[in-house]
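Enquirer: No letters, just coordinates:
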């Protein structure tokens, strides 16, 4: 009788298991097949799929042909894993559970991929629950519970739980920061030093910094933050403004706004004198964010010097380019127009200044270049201050007066397709059809005429 033919068993299956393991290990030709079967089980949670072996050795081919009781075609094997139990039942090891045999072959239990995932998930849940117990502040509790519930706005936390080896330490730092948010404006490096012992501990390229920013975003959204407003900003702008919303400043010196003609007031109603002095000297101001943070209200320098908490509406002219700003100042400094220059982009200081102006009664008249970037900036203003912004010489007629001649490549033309606001969509279509940009300098005389005579802030 062949060693693979069925015999009447005199031992129970559990006593056959060590004998079977010893036998298979004594025949090296089985190793790759049994390893492949074990891997299939771990991957699928069952004996399924096909085990593929290439370049069979002479020993493997001889051993496996005896087991299968048939010759193998060439040096390759494609073996359906589900047949292993049937073949085993035709041997003297009939009655053995094939999975138990494979587990013993591997020296322990076979852990399926799903079981590993379940175990890892339990560990992650335990980690979050430990943090819940450690950080009782309501802000932390809300964020951690949302992470436990796998809510959509906690995706970064879910990802960090899987990929960040230092998740517990980084998340704890982020939670300490959320627990101790400042009540007055504070520079981020100073805040990070107090929280982490490292001024760079909450930098945006650090694990703790990324989680902290995500926590702030979660808190702002749950508190009713304007999602549409945030979507109008670039990633850098959104990040800086988010920190600023929670009284944290990344850079309060090099981040500045350029303006002319304003009087500024501090929290006690006291006028901040150098703003008025600059206007009277017909000098523009590059005001750093740290100084704008002191301001609670603004108004026309040409108005009364005393603090007026409820001003009438007044006109503020905003231009995109510094050259246009300077030319307008040359034309109208003696009229003390209220001017702001954005320098081709929105800095946090500009947003901080505009927010204070909007609260103080300002109506914004914005003029930008007739190109994709100029229209995108105009749209950001319209989305953020929908009842405060008036487009200033940004019509189709103004575009033709500015003499469009600068060709636009395909990448820039694609930006025009993103313009959705009704006030700008027609102009965007005209520029796209012409495939040429025009610039503010082409309508400088029209802009200069307007700043010399008051516009109606109510129209």
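Expert: Alright, I've got the coordinates. Owing to the predicted nature of the structure, the values given are computational and were not obtained by experimental measurement.
Enquirer: Could you use CA atoms for every contact and neighbour count after this?
Expert: Fine.
Enquirer: Strands of the stretch 151-300 of the chain, start to end?
Expert: 186-187, 248-249, 256-260, 262-265, 271-272, 285-288, 297-300 (DSSP state E, counting those that start in this stretch).
Enquirer: Same list, those strands, but as JSON lines with distance to residue 68 and mean neighbour count please.
Expert: Output for the strands of the stretch 151-300 of the chain, formatted as JSON lines (distance: least, Cα to Cα, whole Å; neighbours: other Cα atoms under 10 Å):
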{"stretch": "strand 186-187", "distance to residue 68": "74", "mean neighbour count": "18"}
{"stretch": "strand 248-249", "distance to residue 68": "72", "mean neighbour count": "24"}
{"stretch": "strand 256-260", "distance to residue 68": "80", "mean neighbour count": "23"}
{"stretch": "strand 262-265", "distance to residue 68": "91", "mean neighbour count": "26"}
{"stretch": "strand 271-272", "distance to residue 68": "94", "mean neighbour count": "18"}
{"stretch": "strand 285-288", "distance to residue 68": "82", "mean neighbour count": "18"}
{"stretch": "strand 297-300", "distance to residue 68": "89", "mean neighbour count": "26"}
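Enquirer: take the one below as the second:
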């Protein structure tokens, strides 16, 4: 009998009993794991009836199989050679039984990686502006697994994404452009590059990779860092609701003249909520007098300070830093101003202080943010375990004594308790 006929007869025989199907499924898993015929299958996976069927194949009893505890895959192949199907091997039988070539997980992974390389090389030829990025994601497949999953699942869809991202990189704005307008210009859909979409996330990947100074090629995850990256390419997500509160600051336009609105605000001791839109036309920023600028996190504290000292050059970030605040800080740093920063004594506030210290040292001064000020704030609100973990990531030496004490007390303190001391600090300058 020819091999083909033997295989057909063997498959027919073993498919006649569900017990063999269950056994062969286990054999398949073993081969995929080991890459060879080998290993054992526990008898506890089978019912009493199924064990009786398998035992008959071995010419033994169900009780003998149960006593053994396992079924040896190699032993099954040897037993196969004692039957009328002796001309075929177990691997050959399994391939025909499942109607496909069974390969190991390692082989499958190698094949998938080769297919991925071929697909990316095809795109590399079509979109040379992304050539280096294509090669990069191949070298860090694990970290970029979400990208390769799209390639493997739907190459046509991934091709579409790449076409749009390549066009975006080739047609980056030459003057500031809002993200919806940029998206409309590139894709005809104002929401195509929204950051929660595959296309938006892929754009961030590419912009991060090609930016010459972005730290460690790490794709931004926070709203603050995403806005910062986009800004570096002249793209702005929101230029009206993204604002910072200022008072006592002068601004100079790109034409070299004092901005009349800022000038009037200084003359009237008026507070401005300045949107990102208006900051884009500013070339310089500096205190109306002196070199010191005071920065607080809380708008209530800012207002209390201005009640007593209305001409103070002061900024309120109103919580976490928005892009508007970063632009103001950058402009002040360019003028070599001394920036005094105060925040609440909680993990988020200390984290904000650390980011400023890393970015603006030596111009940044912590203001009422030492251990003594922490105790004076009368910290009473407990900080839960999850938030305390944020303190573990703090590494700036200036903050370490405060961080150590906050971890010990596990309580948060707030700026409002320190307003009198803050007023005296401003007067002393």
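Expert: Noted; the coordinates are in hand. Computed from a predicted structure; not experimentally measured.
Enquirer: Superposed, what's their TM-score?
Expert: Aligned and superposed, the two chains score 0.86 in TM-score terms (TM-score structural alignment, normalised by the length of the second structure); 423 aligned residues with a Cα RMSD of 3.1 Å.
Enquirer: Ok, which of the strands of the stretch 151-300 of the first structure comes nearest residue 78 of the first structure?
Expert: strand 248-249 (62.8 Å; Cα to Cα).
Enquirer: contacts for the closest one?
Expert: The contact list for strand 248-249 of the first structure (Cα atoms under 8 Å, 6 or more residues apart in numbering) reads 182, 185, 186, 187, 188, 191, 240, 243.
Enquirer: likewise stretch 196-210 of the second structure?
Expert: 133, 161, 164-165, 168-169, 192-195, 214, 217-220, 226, 229.
Enquirer: Sitting in helices, which of the contacts of strand 248-249 of the first structure do you find?
Expert: Mapping these onto helices (DSSP state H) picks out 188, 191, 240, 243.
Enquirer: out of the residues you listed, who's nearest residue 98 of the first structure?
Expert: Distances from residue 98 of the first structure to those, taken by Cα to Cα, are shortest for residue 243, at 59.2 Å.
Enquirer: Quick one: map that closest one onto the second structure.
Expert: The equivalent of residue 243 of the first structure in the second structure is residue 230 (alignment by TM-score structural alignment).
Enquirer: ok, and the closest non-adjacent residue to that match?
Expert: residue 236 (6.3 Å; Cα to Cα, 6 or more residues apart in numbering).
Enquirer: swap in residue 407 of the first structure?
Expert: In space, and not counting its chain neighbours, residue 407 of the first structure is closest to residue 436: 4.4 Å by Cα to Cα, 6+ apart.
Enquirer: Filter the contacts of stretch 196-210 of the second structure down to just the buried residues.
Expert: Listed as buried from the contacts of stretch 196-210 of the second structure are 133, 161, 164-165, 168-169, 192-195, 219-220, 226, 229; burial here means 16 or more other Cα atoms under 10 Å.
Enquirer: about what we covered before: from the ones in helices among the contacts of strand 248-249 of the first structure, which is closest to residue 379 of the first structure?
Expert: residue 240 (19.4 Å).
Enquirer: if I look at that closest one, how far off is residue 289 of the first structure?
Expert: Distance, residue 240 of the first structure to residue 289 of the first structure, by Cα to Cα, to the nearest Å: 12 Å.
Enquirer: cool, residue 350 of the first structure as well?
Expert: 8 Å.
Enquirer: ok, residue 272 of the second structure - contacts?
Expert: 245, 246, 247, 265.
Enquirer: one more time with 6 Å
Expert: 245, 246 (Cα atoms under 6 Å, 6 or more residues apart in numbering).
Enquirer: so the biggest helix by length in the first structure aligns onto which residues of the second structure?
Expert: Scanning the first structure for the helix with the most residues, using DSSP H, yields helix 113-134. On the second structure, the counterpart of helix 113-134 of the first structure by TM-score structural alignment is residues 105-126.
Enquirer: Pull out the buried positions in that stretch.
Expert: 113, 116, 120, 123, 124.
Enquirer: What separation is there between the residue nearest the centre of the second structure and residue 195 of the second structure?
Expert: By Cα atoms, centre = their mean, the mean C-alpha position of the second structure lies nearest to residue 221, the distance being 4.7 Å. Distance, residue 221 of the second structure to residue 195 of the second structure, using Cα to Cα: 10 Å.
Enquirer: quick one: the residue nearest to residue 97 of the first structure when sequence neighbours are not counted and residue 49 of the first structure, what's the gap?
Expert: Sequence neighbours aside, residue 85 is the residue nearest to residue 97 of the first structure in space, at 7.5 Å (criterion: Cα to Cα, 6+ apart). Using Cα to Cα, one gets 14 Å for the distance from residue 85 of the first structure to residue 49 of the first structure.
Enquirer: List the residues that contact the aligned partner of residue 395 of the first structure in the second structure.
Expert: Aligned by TM-score structural alignment, residue 395 of the first structure pairs with residue 370 of the second structure. Neighbour list for residue 370 of the second structure: residue 402 [criterion: Cα under 6 Å, 6+ apart].
Enquirer: so how many other residues sit close to the aligned residue in the first structure for residue 271 of the second structure?
Expert: Alignment note (TM-score structural alignment): residue 271 of the second structure maps to residue 284 of the first structure. Neighbour count of residue 284 of the first structure, defined by other Cα atoms under 10 Å: 20.
Enquirer: And the strands in the stretch 1-150 of the first structure?
Expert: So, for the stretch 1-150 of the first structure - with DSSP E, counting those that start in this stretch - the strands run 50-53, 77-80.
Enquirer: what comes into contact with the last one?
Expert: Put plainly, it is strand 77-80 of the first structure. Contacts for strand 77-80 of the first structure (Cα under 6 Å, 6+ apart): 49, 50, 51, 52, 53.
Enquirer: are any of the residues you listed buried, and which?
Expert: Buried among the contacts of strand 77-80 of the first structure (16+ other Cα under 10 Å): 49, 50, 51.
Enquirer: Just the closest of these to residue 92 of the first structure, please.
Expert: Closest to residue 92 of the first structure, out of all of those and judged by Cα to Cα, is residue 51, at 23.5 Å.
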